[in-house]
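K.L.:
sequence and predicted structure, then a few things I'm wondering about:
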Amino acid sequence: MADKELWISLQNLNLGLERSPLKISNDAKNRRDAEHRLSLVVQGLHPSQNPAGIKVMMPKIWKLEGRVTSRINDDGSVQFFFKHEHQLLTVLDNGPWTYKDWLVVVDRWTRRNYPDFLRIIRFWVKILNLPDDSKSDSVIREVGGVLGHVDEVHIQQPSADQVGEVRVHVPIDVYDRLLFARYFNLDDSRPPVLIRFVYDKLWRFCSTCGGLNHLATHCNFQVQETEHLQLPPPIPVPVAHHMVDQPHTCWCRIPHQ
């Protein structure tokens, strides 16, 4: 037994390390890229989301059970292989996705060399309390811009039985803290307006710091005094009846220019 362990340990020698690196052929790389082109990488944000569970459950959640194959990578992420690109795109378009009530981050394997790979979740965020005269594309993009770059703006026009609604599509870094409210000076002649943000498909998160990978009971974040000072004194905002959620119809889509 001792001899076996000795020979196994000898395999850790650095023989050959001094030689120049070998380059993989373009043909081998092209074949690898073709095999991985239609694949998504999924990673959980919370310790309870074990890779084996993600591997089994995500195809069921996507309603693609039996139509995708998968494997667990060495880093704990799970890679899913699709037969058709439209299935992969549907998964991306219908996110964010959750497993065990916690968000998972989903990214294309082809983006593996980007610095934000497996760091971005794209949310639709409803903007509440924005005055009607400020519901313009330029103002909405600046208001939504405090969350991140605004990819798209959706404006739902009011009707006889439905109030208007404003949403923005924003990529959020999963390691940032979510922002849920902010005062804005929309007009120099008016007091600041408290704008609130409601994230679509957001489940569990930390109510203390806005983190996406823990609850408030496990939060070590301490609010700094400077963060309090960035907001003006609160202005009472009455709760209006028209703020109740309504079905999403009559959208006016304004793509990013």
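P.N.:
Happy to help now that I have it.

K.L.:
going by C-alpha atoms from here, please, whenever you check contacts or count neighbours.
P.N.:
Fine.

K.L.:
ranges for the helices of the chain?
P.N.:
Applying DSSP state H to the chain gives helices spanning 2-10, 26-36, 51-61, 85-93, 137-144, 225-229.

K.L.:
these: which one's closest to Leu103?
P.N.:
Proximity to Leu103 (CA to CA) singles out helix 51-61 among the helices of the chain, at 11.3 Å.

K.L.:
re earlier: among the helices of the chain, which comes closest to Pro255?
P.N.:
Using CA to CA, the nearest of the helices of the chain to Pro255 is helix 137-144, at 9.6 Å.

K.L.:
starting at the chain centroid, how far to the closest one?
P.N.:
Here helix 137-144 is found 20 Å from its chain centre; the criterion is CA atoms, centre = their mean, to the nearest Å.

K.L.:
for stretch 168-180, same thing?
P.N.:
Worked out by CA atoms, centre = their mean, stretch 168-180 lies 7 Å from the chain centre.

K.L.:
stretch 154-164 now?
P.N.:
Put simply, stretch 154-164 sits 27 Å off its chain's centre (CA atoms, centre = their mean).

K.L.:
verify the stated contact: Val198 with Lys126.
P.N.:
Yes: contact criterion CA atoms under 8 Å: Val198 and Lys126 qualify, at 5.0 Å.

K.L.:
alright, now check it against this:
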Amino acid sequence: MSSALDKALLAMSLEEEEEEETPFDLPDLPQYSSCLNNSISLIGRILNPDCQKVPNLIREMPRKWQKFDRVRGIALSPERFQFMFKHEHDLLEVYEKGVHSFNDWTLAIERWVERPPPDYLNFINIWVRLRNIPVNHYTAKAIEALGDLVGHVVEVAFDPSRPRINDYERVLVRFDVSRPLYKTRVVNLPGGEKTTISYEYERIHKRCFHCQRLTHEQTVCPFKLRDLQKSSEQSNILNKGLKIKQDKILKESDPLFGVLEENQVGINPATGRPRIAKEVLDGMRQYLLTASGPEKIIREHRVKSSLADIGNDPIAQKAFLSLETLPVITTNIDKGKGHVFEFQNSTSAVLPASVPGYHSKLLQSAIQAGRNNNEFSTPEFFYSEGSVDSSYNNSRSFLDFSSVNSAIVGEAGTSRAADVFKPGRARRRPPKNKRQPFEGALNVNQFGYKKTDVKRKAEEEVKQGSKIKRKLNEAVPMEGLPKDL
């Protein structure tokens, strides 16, 4: 019985394996496609998985963008995410800000495309500041060439007709996130001198202090370990008297072998990008393979002469050999400007604790500054002595602008004012129908407010006739002789 059951299970498993090997065809119907919803979305990936987590990023970034009610995050994988926007203008506002970061580490974010290219999410656009540019080479082409040392220059912010108060120039580069962020590069000038160009990257927070990359911290840097191993291997090779052999790029079976030199192909060590694009090399190979005999020799000579003609023209090399787009020159020198973060040079502010009474003086000056601001600001509400609302929340405005109780908090004043405005204690006043109108209310005009002090007690005494105050120049009227005479 058991053997028959095992045979049946074995047969079922074989059938299931055959069914799994058959691929499933997804229907090409609108209800199976989300391209319409994805058209207003951003796709991104984290660069440092050790310090960045996608669930936390999805909860935090809408609040950071101040669009928490108009954007929705989706976790696509442990390293990739998507943000769906309700409106196109919100997406453009976020995307045009440039580099975004989470937990102080950079993110790679691009607009959604239906069929992404192979290098999708491997590049980010960064504004770079170039310092120490030679004064005799302050041109747009020279700035572009210096910016190419760190990445493909997309835009140059340079206007020679305007005065410049900053000691740097800015270029927008399309940066490969797998490459290091160089701080300085040594440049050989045409006259034989050398200069060092320094680079600062806007909106970039943290990076590895050893290899200057955005993908890890220094404590887990793989290049640091590799450099240590390589140094030990090189020391062993030098001790044994052996030479390091470098692999050639052009093999003998390659049609371009003997036509191009090794220094014309491969990766340019200055820029880190190919000297000749793969598409151009494939076209050259196809051009030589389709001929034979004398025609092949003629075509080889044409390839050599064409490379020699554009060898001294950097613009032609970039356009025809590297197949890179030429940068755009803009006169807006502050376009997309952001902060530069340098954690190594940051110093914490130290308070002068040795100065006696420093903190108390600082607090006192802040309070006085707040009082000065209140003196020149028009109050939102005005209250008189006969006001109905007597809650403590509005007592501060009454205290500052009343013509009766004008004592400032902390200064000497009447005991009645202190009792009235004491927190948590209600004022004892007669009912509304028994109150007398207050004649000393505020007189507010179009220019502000003005206090009019009226002495009610003096007026009542004048009406009763008990004491009459006369002016100095006023004569006493003749009332006749006394009755006793």
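P.N.:
Structure received. Since we're looking at a predicted model, the values are computed, not measured.

K.L.:
strands of structure 2, start to end?
P.N.:
41-46, 71-75, 80-85, 100-102, 105-111, 123-131, 152-157, 168-176, 184-188, 194-201, 328-330, 443-445, 448-450 (DSSP state E).

K.L.:
out of those strands, which is closest to Ala8 of structure 2?
P.N.:
Closest approach to Ala8 of structure 2 among these (CA to CA): strand 71-75, 41.7 Å.

K.L.:
need the contact partners of the closest one.
P.N.:
Contact partners of strand 71-75 of structure 2, identified using CA atoms under 8 Å, 6 or more residues apart in numbering, comprise 54-55, 58-59, 62, 81-86.

K.L.:
please redo it, this time with the cut-off set to 10 Å
P.N.:
For strand 71-75 of structure 2, the external contacting residues (CA atoms under 10 Å, 6 or more residues apart in numbering) are 41-43, 45, 54-55, 57-63, 65, 80-87, 90-91.

K.L.:
and it against structure 1, how far off on average?
P.N.:
Aligned to structure 1 and superposed, strand 71-75 of structure 2 gives a mean residue distance of 1.1 Å (mean CA distance after the TM-score superposition for structure 1).

K.L.:
give the aligned range of that strand in structure 1.
P.N.:
Using TM-score structural alignment, strand 71-75 of structure 2 corresponds to residues 68-72 of structure 1.

K.L.:
that older thread, in CSV, list the helices of structure 1 along with distance to His214 of structure 1 and mean neighbour count.
P.N.:
Output for the helices of structure 1, formatted as CSV (distance: least, CA to CA, whole Å; neighbours: other CA atoms under 10 Å):
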stretch, distance to His214 of structure 1, mean neighbour count
helix 2-10, 41, 9
helix 26-36, 32, 11
helix 51-61, 18, 16
helix 85-93, 24, 14
helix 137-144, 25, 17
helix 225-229, 21, 9
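
K.L.:
center of structure 1, which residue is that?
P.N.:
The centre of structure 1 sits closest to Ile121, judged by CA atoms, centre = their mean, with a distance of 1.2 Å.

K.L.:
could you measure the residue mapped onto that one from structure 2 against Lys97 of structure 2, distance?
P.N.:
Applying TM-score structural alignment, one finds that Ile121 of structure 1 aligns to Ile124 in structure 2. Computed as CA to CA, to the nearest Å, the Ile124 of structure 2 to Lys97 of structure 2 distance reads 12 Å.

K.L.:
cool, and Gln286 of structure 2?
P.N.:
From Gln286 of structure 2 across to Lys97 of structure 2, the span is 44 Å (CA to CA).

K.L.:
counterpart of Tyr182 of structure 2 over in structure 1?
P.N.:
Match for Tyr182 of structure 2 (TM-score structural alignment): Leu179.

K.L.:
returning to that earlier point: now distance to Glu217 of structure 2 too, for the strands of structure 2, in TSV please.
P.N.:
Formatted as TSV, the strands of structure 2 follow (distance: least, CA to CA, whole Å):
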stretch	distance to Glu217 of structure 2
strand 41-46	14
strand 71-75	24
strand 80-85	20
strand 100-102	15
strand 105-111	10
strand 123-131	19
strand 152-157	25
strand 168-176	18
strand 184-188	20
strand 194-201	18
strand 328-330	35
strand 443-445	64
strand 448-450	60
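
K.L.:
Glu460 of structure 2 is nearest to which of those?
P.N.:
Glu460 of structure 2 lies closest, by CA to CA, to one member of the strands of structure 2: strand 443-445, at 22.0 Å.

K.L.:
so that closest one matches what in structure 1?
P.N.:
Against structure 1, there is no aligned range for strand 443-445 of structure 2 (TM-score structural alignment).

K.L.:
counting by contacts, list what that strand packs against.
P.N.:
For strand 443-445 of structure 2, the packing partners by 3 or more CA pairs under 10 Å, 6 or more residues apart in numbering; DSSP states H and E come out as strand 448-450.

K.L.:
of the strands of structure 2, which approaches Phe401 of structure 2 most closely?
P.N.:
Closest to Phe401 of structure 2 of those, according to CA to CA: strand 448-450, at 8.7 Å.

K.L.:
who are the packing partners of that closest one?
P.N.:
Helices and strands touching strand 448-450 of structure 2, by 3+ CA pairs under 10 Å, 6+ apart, are strand 443-445.

K.L.:
quick check: buried residues in the strand it packs on?
P.N.:
Residues of strand 443-445 of structure 2 include none that count as buried (16 or more other CA atoms under 10 Å).

K.L.:
over to stretch 166-178 of structure 2?
P.N.:
For stretch 166-178 of structure 2, burial by neighbour count (16+ other CA under 10 Å) applies to 169-177.

K.L.:
mind listing what the corresponding residue of structure 2 for His169 of structure 1 touches?
P.N.:
Aligned by TM-score structural alignment, His169 of structure 1 pairs with Leu172 of structure 2. By CA under 10 Å, 6+ apart, the residues touching Leu172 of structure 2 are 125-129, 144, 147, 151-157, 201, 327-328, 335-336.

K.L.:
any idea how far Thr184 of structure 2 is from Leu172 of structure 2?
P.N.:
With CA to CA as the criterion, Leu172 of structure 2 and Thr184 of structure 2 are 17 Å apart.

K.L.:
skip the chain neighbours and tell me the closest residue to Cys206 of structure 1.
P.N.:
Closest residue to Cys206 of structure 1 apart from its sequence neighbours, by CA to CA, 6 or more residues apart in numbering: Leu215 at 4.2 Å.

K.L.:
need the overlap of contacts for Val198 and Lys126 of structure 1.
P.N.:
By CA under 10 Å, 6+ apart, the residues touching both Val198 of structure 1 and Lys126 are Arg167.
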